[in-house]
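>>> Build me a model:
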Amino acid sequence: MTGRLTLAATPIGNVGDASARLREALEQADLIAAEDTRRVKDLARRLDLTITAETIAVHDHNERDRAADLVDRAAGGSWVVLVSDAGMPTVSDPGFRVVEAATAAGVEVDVLPGPSAVLTALALSGLPTDRFCFEGFLPRKEGEKASALAALTAEPRTMVFFEAPHRLAATLTAMAQAWGGNRAAAVSRELTKTYEQTKRGGLADLAQWATDESPRGEIVITVAGRPAEAPTLETLVAEVLSRVESGERAKDAVADLATTSGVPRRELYSAVLAARGGTGK
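Alright, predicted model coming up:
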C-alpha cells in the first residue's frame, strides 16, 4: 500500500460511535500521530484493540516542527494516521499544518469521517442549518471578545462556538450585550455522553441559566444569525421603553439595539425621546 496521511475522526464522548474504519486504522497504521498519546491508547483499550504502530504526540506546541517528519514518513511509504483527542483533526484541533505540508509535498491525504461536536450541536439546536459558520473559541480578553462579537453583528448564518464551562456565563452575557438578549441560541454540553444536555432560549435567559447552574463539561454554543428582516423603528422603540421600565437607562438600551439592528443610534434615540415626550433618562 502506498504511503498516505489519514485524518481519523474519534468519538466525542460515546466510544460506541467509533467507526469500523477507525478501528482498522488504529490497528494497521504504521505511525499514529495523536494530540495526546495517552488518550489514543485509552481509546484503543476501550475498543479492545491493540496498537502496534509507533505513536507520537502532535499538538499545538510542536505541530509545526513535527509536520515535515510526518510528511516524510508518508512519502516514504508509511500509513500515517492523525487523530485528535475527540472529533475531527484540524477542526479547532491540531492537524492543519500537517495537511498543509502534505498537500504541498504531493502526499495523498484522506479522511475517515466520524463524530463532530460542531454538527451534532447544530443539529440539536433547533436553529437554521442550511447556512452556518464555525467560529471556534472566542478570545479570552474582554476587549478582544467584544471586538470579535461586534464583527459578527451582521452575520446572517447560524454561528457555532466552543467554550470552556468556567467562561460560559460571561460569554453568553457578552453575546447578549452584542446581539440582544432575545437572540435565539442553544447551549449543548457533554454531547453523546451520559449527562448530555441542550438548553435552548434567548441569550439573556441562557446567560442567567449558566450563572445559576454553572454547567460543566465540554460546551458548544449555537446562535442564530441576524434576522433577514430588521425590526421596524416602532418595534425598537417599544423594546427600549420596555427595558427602561425594567430599570435600564434609555441611552444604554438605545446603544445596544442600534448596534444589533443596524438602525442609526441618533435616529432611534430621537424616536424614543418623541415617544417619551422629550424625556431621555
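>>> From here on, just use CA atoms for contacts and neighbour counts.
OK.
>>> helix, strand or coil for the residue nearest the centre of the chain?
With distances taken as CA atoms, centre = their mean, residue 161 lies nearest the centre of the chain, 2.6 Å away. Look at residue 161: counting by DSSP: H, G, I helix; E, B strand; the rest coil, its state is strand.
>>> wait, it sits on residue 221?
Yes - using CA atoms under 8 Å, residue 161 is in contact with residue 221, at 5.0 Å.
>>> What distance do you get for residue 136 to residue 16?
Residue 136 sits 26 Å away from residue 16, going by CA to CA, to the nearest Å.
>>> the more surrounded of those two?
In terms of neighbours (other CA atoms under 10 Å), residue 136 is the more surrounded of residue 136 and residue 16; the figures are 17 against 10.
>>> Wait, a helix at the more buried one?
No - under three-state DSSP, residue 136 falls outside any helix and is assigned strand.
>>> So it sits against residue 93, correct?
No - in this structure residue 136 lies outside contact range of residue 93 using CA under 8 Å: 9.9 Å.
>>> joint contacts of these two?
Residues touching both residue 136 and residue 93 (CA atoms under 8 Å, 6 or more residues apart in numbering): none.
>>> just the strands in the stretch 1-150 of the chain please.
If DSSP state E, counting those that start in this stretch is used as the criterion, the strands of the stretch 1-150 of the chain fall at 4-8, 31-34, 54-57, 79-83, 109-112, 132-137.
>>> Could you do the stretch 151-281 of the chain as well?
158-163, 184-189, 197-202, 219-223.
>>> by contact count, what packs against the third one?
Under the contact criterion of 3 or more CA pairs under 8 Å, 6 or more residues apart in numbering; DSSP states H and E, the helices and strands touching strand 197-202 comprise helix 117-125, strand 184-189.
>>> and for comparison, fold this next one:
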Amino acid sequence: MVATPIGNLRDLSSRARDVLAQVDLIAAEDTRVTGQLLKHLGIGTPMLSLREHNERAMAEKLVARLAEGAAIAQVSDAGTPAISDPGAHLVAAVHAAGLPVVPIPGASALTTGLCAAGFTCPHTLFYGFLPPKRAQRQAALAPLAELPYVLVCYEAPHRIVETLDDLVALFGGDRPAVLARELTKTFETIRRAPLAELALFVRADTNQQRGEFVLLLDAAPPRPAATAADAHDTVLAPLVAELPLKQAVALAQSITGAPRNALYARALQLKETD
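So this is what the prediction gives:
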C-alpha cells in the first residue's frame, strides 16, 4: 500500500519510489493519473485499474497473483490508499489469504490538514466524504455537532458552498473551523476562522470554490455540568404537574433519594412558577 503525493511530487518518499519501480504490478485507481506520476519518475512498471466499482472482483485476482509470488503495489490517485479511496477490500482479502500487507506511508490530506489546523483537542473524528445530497448531509452532520472531537471531512468543489451553509446552520456560525484547499499545490489555501466567516469567504470568491477541500471543525465546547437540582427537577417537575404536592414530593424522594425538605421547597417553587 503505497502513499503518493496529494499535490507536490517532491513529497513522494524515496522508499515509495523504489517500491513502485521494483514491484511486478501496480494496481492503480486511475491508470492515467498514476501513469503521469510514473512518467515523471521514469518508471515503467505495468499497471491495471483497481477502482471503487471493480475492487471486490479484482481483489480475488490480485490475491491469486500474490500467492504465486508476485509483488504488487496498490495506489490511489493521490494520498494514502484505503482512506476515502479504494484499497480496503483488497487489504482485507490479502489478510484473509494469510499474505503480508506492507504499508508505505506518505502524504494524506487528513493528516496534512489536521497538522495545519492548530486545534488542541487530542481526539479526532474523520468522517471522509459527506453525503452529496443536502437532506442526507444534514442528517449525517446533526448528531456530530455536539461531539467532543475535532471533525475532519472532505468535500468536492461543486458542493463546498452548500456544505459550509449546512455546517453554519447545524454547528453554529461561531464554531472555529479551518478550510484547507488544494493542499501542497500551487494555490494552496489554509484559512482558520469561525464557520460563518469561512462561508462568506468562499461564497465571495469563486477561486475559493475550486479544487479539493478538507474541512476541519474544532470540538464542541463542553456543556455546563448538570447540578443535582437540575437532575431532581427532571423527576420532580412532571410529578408536581400531575399529583398533589405531598404525593409528588414523596414519590420524587423515593426515586432520587434526595432530602425531603429540599424537594418540598423546590416543589413549592415549581408550583408557583406554574
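>>> And the TM-score between these chains?
The TM-score (TM-score structural alignment, normalised by the length of structure 2) is 0.79; 224 aligned residues with a CA RMSD of 1.5 Å.
>>> Just name the most buried of the helices and strands packed on strand 197-202 of structure 1.
Mean neighbour count (mean count of other CA atoms under 10 Å) peaks for strand 184-189 among these, with a mean of 24.
>>> Give me the mean deviation of it from structure 2.
Following superposition, strand 184-189 of structure 1 is found to deviate from structure 2 by 0.5 Å on average (mean CA distance after the TM-score superposition for structure 1).
>>> how many neighbours does residue 46 of structure 2 have?
Residue 46 of structure 2 - counted by other CA under 10 Å - has 14 other residues nearby.
>>> quick one: what's aligned to it in structure 1?
Residue correspondence to structure 1 (TM-score structural alignment): residue 46 of structure 2 is matched to residue 54.
>>> quick one: contacts for that match?
By CA under 8 Å, 6+ apart, the neighbours of residue 54 of structure 1 are 30-32.
>>> any idea how far it lies from residue 36 of structure 1?
Using CA to CA, residue 54 of structure 1 is found at 13 Å from residue 36 of structure 1.
>>> ok, which stretches of the stretch 151-281 of structure 1 are helices?
Ranges of helices in the stretch 151-281 of structure 1, per DSSP state H, counting those that start in this stretch, are 168-179, 203-213, 233-245, 250-261, 265-275.
>>> out of those helices, deepest packed?
The highest average neighbour count among the helices of the stretch 151-281 of structure 1, using mean count of other CA under 10 Å, belongs to helix 168-179 at a mean of 22.
>>> Just want the angle from it to strand 158-163.
150 degrees (axes from the mean of the first three to the mean of the last three CA atoms, to 10 degrees).
>>> Helix 168-179 of structure 1 corresponds to what range in structure 2?
Under TM-score structural alignment, the match for helix 168-179 of structure 1 is residues 160-171.
>>> how close does the matching stretch sit to structure 1?
Looks like 0.7 Å for stretch 160-171 of structure 2 (mean CA distance after the TM-score superposition for structure 1).
>>> Touching that stretch from outside, list them.
Residues contacting stretch 160-171 of structure 2 (CA under 8 Å, 6+ apart): 134, 137-138, 141-142, 145-146, 155, 195-196, 198-199, 202-203, 209, 213.
>>> And the furthest pair within these?
Largest separation among those by CA to CA: 146 and 209, giving 27.3 Å.
>>> between the two, which one's more packed in?
residue 209 (19 against 14).
>>> Any figure for the gap between the residue nearest to residue 201 of structure 2 when sequence neighbours are not counted and residue 165 of structure 2?
What sits nearest to residue 201 of structure 2 in space, not counting adjacent residues and going by CA to CA, 6 or more residues apart in numbering, is residue 208, at 7.9 Å. Separation of residue 208 of structure 2 from residue 165 of structure 2 (CA to CA) stands at 15 Å.
>>> What are the neighbouring residues in contact with the counterpart of residue 58 of structure 2 in structure 1?
When structure 1 is aligned by TM-score structural alignment, residue 58 of structure 2 is paired with residue 66. Residues near residue 66 of structure 1 by CA under 8 Å, 6+ apart: 58, 98.
>>> try it again with 7 Å
For residue 66 of structure 1, the contacting residues are residue 58, by CA atoms under 7 Å, 6 or more residues apart in numbering.
>>> now swap in residue 29 of structure 1 and tell me
Residues in contact with residue 29 of structure 1 (CA under 7 Å, 6+ apart) are 53, 79-81.
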